[in-house]
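**Student:** any chance you could fold what I've pasted below:
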Amino acid sequence: MSLNLIKLCVGCDSVEDLEEWIAFRLNERRRAGEPAEQWHTTRMVPTRISELTDEGSLYWVIKGNVQCRQRLLEIRPFVDSEGISRCHLVLEPIVARTVWQPRRAFQGWRYLKQEDAPADLGKRAKDVMEMPPKLRQELAELGLL
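**Tutor:** Sure thing, here's the model as predicted:
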């Protein structure tokens, strides 16, 4: 059974912001002649790597709600130039929208069991994304999204 991570998406106000950032970074890497892959750098290295890379995902908390996820492809530990252990969470650059799930702020990342993870919106994603972000936020706060 796969295991997931959950993390705050700092600096993004919406799923669209996250998608734009991903596209921008991938284009930068292509222009620099680097592999066009997306990763997120973290300070702590997960210990349950095989469970995470067995169909696990990184669930993003945006504005107090889990709103989307990206599949975890690989976890690459490394030591930075200051001698600090870190890792790259290599992610599939496709963002899957999920049912909104409220989350309080926390630092770093946390493990998220599959049974506690919000379901994908699937076919409903298009309808939800056509709503203005403020309306989506209000509906989520009321437990209607």
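**Student:** could you use CA atoms for every contact and neighbour count after this?
**Tutor:** Fine.
**Student:** what helix or strand is the most centrally placed residue in the chain located in?
**Tutor:** For the chain, the residue lying nearest the average C-alpha position, counting by C-alpha atoms, centre = their mean, turns out to be residue 60 (3.7 Å). Residue 60 belongs to strand 57-62 when elements are defined using DSSP states H and E.
**Student:** please give me the structure for this one as well, since I'd like to look at both together:
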Amino acid sequence: MPLHMIKLCVGVESVEDLRAWVETRLQEARDAGRPAEQSHVTRVMPKRAAEILAGGSLFWVIRGHVQVRQRILRFEPVQGADGIQRCRIVLEPVFSATEWQPRRPFQGWRYLKPEEAPADIDGGEEGALALPAHLRRELTALGLL
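**Tutor:** Below you'll find the predicted structure:
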């Protein structure tokens, strides 16, 4: 089983916000003639990258709950304008809705073992996103989802 990563999705209110943000960035790249790839830059290159690249995903924590995941395609070392080496995580721009799992805030990213990862929601992304985020949050808090 592949190893996964988990990260807070800061500044995003819902999966819909994340999807819109990603689509905007992909379109900006296309318009500028750059490769249309979704990526996220972080400070630390994972030491267990090979285990993650064997089919792992990045699970996003949005407003205190894991809600969605994206498959990780590759890791690339990059150097910031400040000269510091960083890691570029290239993601498949496809969102898979997951069961909501509460998570406390943390810094950076963490490894997520397969047995601790929330399951994908049956019916795929569209079925899961049919409910508004605020309603899913309330139903999850009540233990009904």
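**Student:** quick one, what contacts the residue nearest to the centre of the first structure?
**Tutor:** Residues touching residue 60 of the first structure, when contacts are defined by C-alpha atoms under 8 Å, 6 or more residues apart in numbering, comprise 6-9, 66-69.
**Student:** in the second structure, which of these still touch?
**Tutor:** Counting by both residues aligned by TM-score structural alignment, their matches' C-alpha atoms under 8 Å, those that remain in contact in the second structure are 6-9, 66-69.
**Student:** how far apart are the strand holding residue 60 of the first structure and its match in the second structure?
**Tutor:** Taken against the second structure, strand 57-62 of the first structure registers an average deviation of 0.2 Å after superposition, with mean C-alpha distance after the TM-score superposition for the first structure.
**Student:** now the angle from the longest strand anywhere in the second structure to strand 57-62?
**Tutor:** In terms of residue count, the longest strand belonging to the second structure (DSSP state E) is strand 65-79. Put simply, strand 65-79 of the second structure runs at 120 degrees to strand 57-62, going by axes from the mean of the first three to the mean of the last three C-alpha atoms, to 10 degrees.
**Student:** residues of strand 65-79 of the second structure that come out buried?
**Tutor:** Buried residues in strand 65-79 of the second structure, counted by 16 or more other C-alpha atoms under 10 Å: 65-73, 75, 78.
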